[in-house]
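Student: missing the sequence, but the structure's below:
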């Protein structure tokens, strides 16, 4: 950068002061020849310097973007569930992809060009005042006016680019949602309405972009006008100084060179300024995520679960998702090692909240959750969650092979261990019928598989991880009766020695549970095994009775 800048500053000085005022004026062909060779060598140095500058700056810029995106993704991965509860997947994608991309041009070109232009402008101003202070003052008189106007524009342009990033986030969020829900859209024949809504969001995005670009475009023509004014002043006042013998013709020519060079970096500074405003709007959104702290925090001196047994105790636990809604009211319960505990109740009774607290996706508002006598807030998150496997009703299958999906929770597992886990849950039969067996590539979210097949894969994935605690949240809801019978048989062997928490609306799946806890509005109504609760003829009895009456009616 320095070599390139020095060459650009020196050459006009050589042309004006030596080539014109000495070699040409005195018809010194020998000196002129040496000067031409010298200038050629300087430009060769400039070429080599620019080549390496561009190469190294681009490498540096790409590394900065790579590290920023890596750190942002890594940070988001560790944020608590409430962060994702309050944001759409599309808006998160925009920040990791688009907002980081908008910084790329600034880091690969903008910053180094900014340094070059500042050095170049400083050098030009110093040289102009050394050559002729009166002429320098005359041609640079418009600078204060230009800086005053550009400062006025700054806030308006910055706000415009902030609006663009917000609107682009909405656009991406809606697009992501539309793609995820395309089956629902088509099943209700809402393609036209969905397209119209997208067009509205897209039009708003276009309008925000247009306004931001319009405001940003003011700067370029203003610089061109400033250049024109400076040139007019140079010609008129410079001619007067030459006629009055106050400056040489060579000085005038050097001034012309420097003045042309002066407005070029000014124009580039305007472009860099626009880049900077876009980058500032994006960086504010990026650092908003990076500054976000997980609600579930790990203590510096957190302990490790060395040999988890699986004894779970809720000690007067109260939990609220927000200040208006209490999900659990001072729950006290115990789940002993090796027990299968079923959580039963209507929607919103607190079943999934209990499961989330056991995995420490949230911390209790009051009270404590303990496993093997350890308060979960005192333990390391990874040592807790590696001992827990969760199977949800809406299971998630990653793009990749069947083998990779089952191995997800335990990457070091052998192929034989993967196949054994699949056999134990009854998934081996349908996997073998696939085109490439365990090496079959599944699409995003496992779309080539049926709901029941995806659920079986999630069972195999959870069981391969060999957890001490297994949480089944409506895990058999998507499986037909015949497959459910197979899984129930497999679970009888697999759950031995493990603490299992089963959340189910189909009460037939929990008859064999050691303890059934009936919840309502975040409170425990009753608990016991199936026979005990049926004899009580309480809430559980009425739930079972109403469910069987519905089946009889069908």
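Tutor: Cool, the structure landed. Note that the structure is a prediction, hence the values are computed from the model and not measured.

Student: from now on I want contacts and neighbour counts done on CA atoms only, so please keep to that.
Tutor: Noted.

Student: can you get me a residue count around residue 95?
Tutor: 25 (other Cα atoms under 10 Å).

Student: tell me how far it lies from residue 289.
Tutor: Note on residue 95: its distance to residue 289, by Cα to Cα, to the nearest Å, is 8 Å.

Student: ok, now residue 235?
Tutor: Counting by Cα to Cα - residue 235 and residue 289 are separated by 55 Å.

Student: more crowded one of the two?
Tutor: Using other Cα under 10 Å as the criterion, residue 235 and residue 289 rank with residue 289 on top: 19 against 14.

Student: list the contacts of the more buried one.
Tutor: 72, 76 (Cα atoms under 8 Å, 6 or more residues apart in numbering).

Student: where's it, which helix or strand?
Tutor: Using DSSP states H and E, residue 289 falls within helix 249-290.

Student: after that helix, which helix or strand is next?
Tutor: Beyond helix 249-290 toward the C-terminal end (DSSP H and E), the next one is strand 312-322.

Student: got the angle between the lengthiest helix in the chain and helix 249-290?
Tutor: In the chain, assigned by DSSP state H, the helix with the most residues is helix 29-77. Counting by axes from the mean of the first three to the mean of the last three Cα atoms, to 10 degrees, helix 29-77 lies at 10 degrees to helix 249-290.

Student: next one for the comparison:
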């Protein structure tokens, strides 16, 4: 992979990138062919210019002048058409490649463990999936083929120069090492500079995304000035990274221009003396060499510029491939399809930690019978939500086993397992879409009629009908157009219409109004009836109705029983928790 050592080019990374052109080989070869043709056509008009001067202008033959002008016009039209095909299909190829890479990247990211997202900045991942991949397109549209075309054109020009006049060619070649050396140094410096640019772009995207998402917190705690100052500092680093690239450009391009002018001056001086002295050199060759020098030196300057583009694309490709190479995927090696599960759940000596050597669950043994409603209670950090995450295989356990209906959950195909488990989280996430699409998640198997019928069953239909547009009401980003209680009801309905075998609820009623709380309780009673349900309980009513209560503390199960059984334990953990947290809600 490319790194920050200043290495000018990484051929292994480039070879890997080229594999994405395999489905478009015909276009790839066509673009390569037009690049070769452009290099050959480049010397046609300079040669015709020499012929026009020597055979028409100097002898003052007007009839030949018209013929040569028509030849030059034909060559120009052919070059323009070739240039059009080259530019269009090079860009077309680039867009096809980045479409394929972006689709592959997004599909890969969809399979990541939840732990990966816990540890990764969203803004940085957005940068990889959007702007970095757009930068990769420039490798094909402005980098790779442009460089090949320019190199071929330079080779043709050098050979043609030697064929026409080796003495004038040697004068030009005296200056050539200077600009080649300057170009090489420029490429290395720009590689490091562009690494820094991409890093600062990523940091800027991450900062802006997080602050816009958390703007409510920023304003509630009067952090506007502090965050503004931090943004200015990050933006300053971003500016400085770009200024460094401008600095290198400002040095290199004047040097390249000066080298071109010196080479032209030497040719005019030496060639002019030979013409005046009546030697074999003529005015046409001098004019032709002036054109050829510009054709030779201009690609060198352009190659440096295009190499910058190529390097930016390579840096972006390196970052994108780093995500593609990330092995943060839950292993889906199961062969069994989970369908119509009974819902018998068993945890055997399950241990798990989000961080190595820091266990959150410590040897958990738990059995839930089919159709049971089990409440899990405990202090914050006891491991309640972790049990939910492990059941759906959002994380891999360290030790032990988890089984459903006597089958290890690793033996089920991951997708089919999650289809049988519906989860309603405490923090409800809604997309910027309609109520209907947020409930069905655009599952073609769930019709609007199914949604309405389910909404009526759990008592949510009347609430949705009060919204403008009803089921077609757009809730906007993260469901901001709805209250927390309304978002919770939508989440309940989303779970209910999926007809899961196992239901997992992380109740959140502490911040909702009494009306929404009543609807949520009714919905809870309805959707848990007749199916295995695991509830992280925050409400006394739910705890009382549970068939079994699991009491957790510091990653261990400390008590199991019904509400009444646990209250009868003197100095019991649940009794203490009940008196401190739940008694105020008792009626």
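Tutor: Ah, there it is. Predicted model only: the values in this text are computed from it and were never measured.

Student: the helix or strand just after the longest helix of the first structure vs the second structure, average offset?
Tutor: The C-terminal neighbour of helix 29-77 of the first structure among helices and strands, as given by DSSP H and E, is helix 81-85. Compared with the second structure after fitting, helix 81-85 of the first structure deviates on average by 1.1 Å (mean Cα distance after the TM-score superposition for the first structure).

Student: so helix 81-85 of the first structure aligns onto which residues of the second structure?
Tutor: Using TM-score structural alignment, the residues of the second structure aligned to helix 81-85 of the first structure are 114-118.

Student: residues in contact with residue 372 of the second structure?
Tutor: 530, 531, 532, 533, 546, 547, 548.

Student: quick one: secondary structure of the most centrally placed residue in the second structure?
Tutor: By Cα atoms, centre = their mean, the mean C-alpha position of the second structure lies nearest to residue 129, the distance being 1.8 Å. Look at residue 129 of the second structure: counting by DSSP: H, G, I helix; E, B strand; the rest coil, its state is helix.

Student: need the counterpart of it in the first structure.
Tutor: Match for residue 129 of the second structure (TM-score structural alignment): residue 96.

Student: skip the chain neighbours and tell me the closest residue to residue 292 of the second structure.
Tutor: The shortest distance from residue 292 of the second structure to any non-neighbouring residue, by Cα to Cα, 6 or more residues apart in numbering, is to residue 157 (6.5 Å).

Student: isn't the one you found up against residue 294?
Tutor: No. The criterion here is Cα atoms under 8 Å, and residue 157 of the second structure misses it with residue 294 at 10.1 Å.

Student: give me the more crowded residue out of these two.
Tutor: residue 157 (21 against 16).

Student: roughly how far apart are the counterpart of residue 184 of the first structure in the second structure and residue 210 of the second structure?
Tutor: When the second structure is aligned by TM-score structural alignment, residue 184 of the first structure is paired with residue 217. Going from residue 217 of the second structure to residue 210 of the second structure by Cα to Cα gives 11 Å.

Student: just residue 408 of the second structure next, same as before
Tutor: Counting by Cα to Cα, the gap from residue 408 of the second structure to residue 210 of the second structure is 39 Å.

Student: what about residue 405 of the first structure, how many residues nearby?
Tutor: Neighbour tally, residue 405 of the first structure, other Cα under 10 Å: 24.

Student: actually residue 29 of the second structure, not the one I typed
Tutor: 11.

Student: that one matches what in the first structure?
Tutor: Checking TM-score structural alignment: residue 29 of the second structure goes with nothing.
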